[in-house]
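>>> Predicted model and sequence follow; I will ask about them next.
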Amino acid sequence: MIFRSLLTALFLALPSLVAATELLARADERMIMPEPKAPLSFDITEVLVKKSERRLYLLNGEEKVKSYRISLGDNPVGHKLYEGDERTPEGSYLLDWRNSNSDFYKSIHISYPNRDDREAAEAWGLKPGGSIMIHGLPNDAGDLAFAFTGLDWTNGCIAVTNEEIDEIWELVDDGTPIRILP
């Protein structure tokens, strides 16, 4: 009796097992792993930011090898003059250190302010500010990450997506020059 019940149950389940096996086989055919990215065969010699284009370029010599859409400070036009003006600086700096535990996904520090920046702010009786970074999205962005795209929302930093800061993090060494143009 038990044998007959088990045999009947197996007989009834057989079409479902066959269908599931066929479904898995078709899914396996569609699951093609992407080719691993080939390592770059050159060094990034400079980072170039064109604020008016909202673009950050990774350069090898004069050749643009990577390009990213960026977000800037809330007040993006003009050079950063003082702490709190929400402008992104313009000029030549270095990417001098990085922080994997910042308020943003990851961040790479820009060596602002330089001597000229400090002197200009002090002439106005102001502080030049600092902590200007290239960074990803805020750590608490969550489901709203999409809302940051295309907006100038930082306090003067240069923002990219988390995936893009991962790539920049890997490709750009500390000490790499960064040139920020209007």
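Received the coordinates, thanks.
>>> C-alpha only now, for contacts and for neighbours.
Fine.
>>> how far away is residue 57 from residue 69?
Applying Cα to Cα, to the nearest Å, the value for residue 57 to residue 69 is 9 Å.
>>> the more surrounded of those two?
residue 57 (20 against 17; other Cα atoms under 10 Å).
>>> Which secondary structure elements does the helix or strand where that one lies sit against?
Using DSSP states H and E, residue 57 sits in strand 55-60. Packing partners of strand 55-60 (3 or more Cα pairs under 8 Å, 6 or more residues apart in numbering; DSSP states H and E): strand 46-50, strand 63-69.
>>> Show me the one of these that comes nearest residue 39.
Ranking the helices and strands packed on strand 55-60 by their distance to residue 39 (criterion: Cα to Cα) puts strand 63-69 first, at 12.8 Å.
>>> okay, now the one to match up with it:
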Amino acid sequence: MTIDRRKILLAAPALLAACSGRKVLSYDGPQVTSIMAFKSQRRLYLMHGNKALKAYPFQLGFAPVGHKQFEGDGKTPEGAYIIDRRNPNSAYHLSVGISYPNDHDRAFAEAHGKSPGGEIFIHGTPRAFESKQDWTAGCIAVMNNEVEEIYSMVGDYTPVFVKA
């Protein structure tokens, strides 16, 4: 009997979420082939090819203009990344990780003697922040019911494009 390691790795987040008591939705629609986030519009799109499957409004880091350069700058990164991890036990309901910093981000910060930071996610919103604008430390925050959809629809290694 052959065990397909990729299937185990892809199933692990759902199993962990089931153990955590969080409800993880199932999704049986077209594959999400990329995520497009437009900071100036505060809109995130789950894409299948060039067709938007879903769109969500979002909140950004507390300093929303410009590309994240250093840890603690409050900016949300801009550029090309991938979904590289999941957190079914997130303090922000559920979350999917964005692969910031990339090599360019690290090199830029290092050249300035600083850390690029990290731990950038698409995540839910605690009740206390539901009416606040741009409150994260650099993440993309959607409502909790929306992050449940995103978590179920988006696979690991999905490309993420964050634009100004």
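Arrived safely. Being a predicted model, the structure only gives us computed values, none of them experimental.
>>> could I get the helices and strands packed on strand 55-60 of the first structure as CSV with distance to residue 136 of the first structure?
Below are these laid out as CSV (distance: least, Cα to Cα, whole Å):
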stretch, distance to residue 136 of the first structure
strand 46-50, 16
strand 63-69, 12
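>>> most tightly surrounded among these?
Across those, averaging neighbours per residue (mean count of other Cα atoms under 10 Å) puts strand 46-50 on top, at a mean of 21.
>>> Pull up the aligned stretch in the second structure for that strand.
Residues 34-38 of the second structure are where strand 46-50 of the first structure lands when matched by TM-score structural alignment.
>>> compared with the first structure, how much does the matching stretch deviate?
Here the mean offset of stretch 34-38 of the second structure against the first structure after fitting is 0.3 Å, by mean Cα distance after the TM-score superposition for the first structure.
>>> hmm, who's touching that stretch?
Stretch 34-38 of the second structure is contacted from outside by 43-49, 158-164, using Cα atoms under 8 Å, 6 or more residues apart in numbering.
>>> at 6 Å what do you get?
43, 44, 45, 46, 47, 158, 159, 160, 161, 162, 163, 164 (Cα atoms under 6 Å, 6 or more residues apart in numbering).
>>> Can you tell me how far the last one is from residue 110 of the second structure?
As for residue 164 of the second structure, its distance to residue 110 of the second structure is 23 Å (criterion: Cα to Cα).
>>> Work out for me the element the residue nearest to the spatial centre of the second structure sits within.
Central residue of the second structure (Cα atoms, centre = their mean): residue 122, 2.8 Å from the mean position. Per DSSP H and E, residue 122 of the second structure falls inside strand 120-123.
>>> Scan the first structure for its longest helix.
Longest helix of the first structure, by residue count under DSSP state H: helix 2-30.
>>> That helix: how far from the chain's middle?
46 Å (Cα atoms, centre = their mean, to the nearest Å).
>>> again with stretch 55-71 of the second structure
Here the centre of stretch 55-71 of the second structure is set off from its chain's centre by 12 Å, with Cα atoms, centre = their mean.
>>> The first structure: matching residues for that one?
Stretch 55-71 of the second structure corresponds to residues 67-83 in the first structure, going by TM-score structural alignment.
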